[in-house]
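**Q** Take this sequence and fold it.
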Amino acid sequence: MRPVRVVVVDDQDLVRVGFVALLSATAGVEVVGEARQGEEAVRLARTSRPQVVLMDVRMPVLNGIEATRRITGDPECAGCHVIMLTTFGLDDYVFGALRAGAVGFLLKDTPPEDLIRAVRTVAAGDSLLSPSITRRLIEAFAATPPPPTLDQPATVLPAREADVLVLVGRGLSNAEIARSLHIGPATVKTYISRLFSNVGATTRVHPVIHAYETGLLGSGPAGRSRLSGRSERG
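**A** Down below sits the predicted model:
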């Protein structure tokens, strides 16, 4: 199997060099570049074609959020997945990064084995957001004022896809969703794939944002009523 190609971006030399050393010593992982700021990261993503970019949020010249937006929106960088690095956990920078197309985030003090697992998980095409993180995202979204997009028409989803969307937003894993809806795990994957297509999502968090902004989650009436007190078999 080909090694996972990784670019590490951080303006703190000690952090960046440490990550590079760790990943370079890991079997099945190849560090193909490192950068100190966002513009360098965008250039590296275009020329080195990494599968994973570890991207610091706060950097000079071009911050990690804007660099992520440019990478995920560039056809030349197709197949490149961005993991945000942050010291502060869930903050406004992280939300901005997820909206920009990042597949998840890691704290800079993440244990080495978790960092390596995260790189391999993302390279395989899976989201890095765990159910507990998804729950915290929803709680944070619910605590903020409703966004302007609430006044725009929402995407109309089939009933079962809406059910799956709500459960994704509640932080359930695919296995937990399958048990809750009395359907098979493969069926859950099919619904999630359709869901991504219907709401124009590229990561697991995007349907969650969509659900919050359209009232399926949070304090809206749809969020309060959907799936409440019913068990439907697929």
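**Q** alpha carbons only for contacts and neighbour counts from here, please
**A** Will do.
**Q** Just give me the longest helix of the protein.
**A** Assignment by DSSP state H gives helix 185-198 as the longest helix of the chain.
**Q** Go through that helix and flag the buried ones.
**A** Within helix 185-198, the residues that qualify as buried by neighbour count (16 or more other CA atoms under 10 Å) are 185, 188, 189, 191, 192, 195, 196.
**Q** one more to put side by side:
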Amino acid sequence: MAARIGILEDDEALRAYVEAVVAGAEGMTLAFSAGCLADARQAIVGNPVDLCLVDLKLPDGSGLDFVTDVKGASAAKCLIFTVLGDRSSVLLALKSGADGYLLKDTPADLLRTNIDRTLRGETPISPQAATFLLEMWRGAEPTTLPGRLDDALTVREVDVLKLFSRGMSYRETAELLGISAHTIGDHVKSIYRKLSVHSRTEAIFEARQIGLISPLD
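**A** Model (predicted):
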């Protein structure tokens, strides 16, 4: 029997992309696809699922609230699929019961593989997110920016800033990093929020001021 997959993602284009990934995977079928927390909660009523792909930042709440709902009502797996790769988000998601943590730049074939792994009881985690767990296991101090823990820029966000500082466009940056322009946009929104800036120029300046990128970048 095909595994029933639910999708909770507020971006229409990305949601359509994930739907296509599920549709093209052998042994999977789409149970529901929702763009907000309220719609997802309604979708799972009387509609059994085996795994839900869940974004964290939603227009009407946190994806972790949905994880709690699903875990409290069924044995379904919840695989986080988000642009947020900071330490705080990773640890909070896993403590909330998530069965895995993937970043949105995960290629389609790897996304399918990790859905299968999660269904088998494994806990796939993107390498960047896994770094924080390794730090905890080693008892090392996490590498973050000064200030609040959830304001730390991710490795990928720093990569984006470095390429921007070299004059690269959104499209060029996406091609060099091997991810979509949409994902670049998500990274930029996160960078602006964390650095409290409103433009690429301001972001690059702030990143250089706090040592994230060198003056030569």
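**Q** can you tell me what part of the second structure the longest helix of the first structure aligns to?
**A** Aligned by TM-score structural alignment, helix 185-198 of the first structure falls on no residue of the second structure.
**Q** Out of the buried residues of helix 185-198 of the first structure, which comes closest to residue 84 of the first structure?
**A** Taking CA to CA as the measure, residue 84 of the first structure lies nearest residue 196 of these, at 21.3 Å.
**Q** From residue 66 of the second structure, how far off is the residue nearest to the spatial centre of the second structure?
**A** The residue at the geometric middle of the second structure, judged as the C-alpha nearest the mean C-alpha position with CA atoms, centre = their mean, is residue 82 (1.6 Å). Shown here: residue 82 of the second structure relative to residue 66 of the second structure, a distance of 14 Å by CA to CA, to the nearest Å.
**Q** Make TSV out of the buried residues of helix 185-198 of the first structure and add distance to residue 110 of the first structure.
**A** Putting the buried residues of helix 185-198 of the first structure into TSV (distance: CA to CA, whole Å) gives the following:
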residue	distance to residue 110 of the first structure
185	30
188	30
189	29
191	32
192	29
195	31
196	29
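**Q** now, among those residues, which is nearest to residue 55 of the first structure?
**A** Out of these, the member with the shortest distance to residue 55 of the first structure (by CA to CA) is residue 196, at 24.1 Å.
**Q** The second structure: strands as residue ranges?
**A** 3-8, 28-34, 51-54, 57-58, 61-62, 77-82, 100-103 (DSSP state E).
**Q** among those, which is nearest residue 192 of the second structure?
**A** Closest of the strands of the second structure to residue 192 of the second structure is strand 57-58, at 15.5 Å (criterion: CA to CA).
**Q** mean per-residue distance, that closest one to the first structure?
**A** Superposing on the first structure places strand 57-58 of the second structure at an average distance of 0.4 Å from its equivalents, by mean CA distance after the TM-score superposition for the first structure.
**Q** elements contacting that strand?
**A** Other elements packing on strand 57-58 of the second structure under the criterion 3 or more CA pairs under 8 Å, 6 or more residues apart in numbering; DSSP states H and E are absent; no helix or strand qualifies.
**Q** and the lengthiest helix in the second structure, which stretch of the first structure?
**A** Among the elements of the second structure assigned as helix by DSSP H, the one spanning the most residues is helix 181-195. With TM-score structural alignment applied, helix 181-195 of the second structure matches no range in the first structure.
**Q** elements contacting that helix?
**A** Here helix 181-195 of the second structure touches helix 155-165, helix 170-177, helix 200-209, going by 3+ CA pairs under 8 Å, 6+ apart.
**Q** now it and helix 200-209, what's the angle there?
**A** For helix 181-195 of the second structure against helix 200-209, the angle between stretch directions is 60 degrees (axes from the mean of the first three to the mean of the last three CA atoms, to 10 degrees).
**Q** which parts of the host helix or strand of residue 166 of the first structure are buried?
**A** Using DSSP states H and E, residue 166 of the first structure sits within helix 159-169. For helix 159-169 of the first structure, the buried set under the neighbour-count rule, 16+ other CA under 10 Å, comprises 160, 161, 162, 163, 164, 165, 166, 167, 168, 169.
**Q** Against residue 196 of the first structure, how distant is the fourth one?
**A** With distances taken as CA to CA, residue 163 of the first structure is found 14 Å from residue 196 of the first structure.
**Q** try the last one
**A** As defined by CA to CA, residue 169 of the first structure lies at a distance of 13 Å from residue 196 of the first structure.
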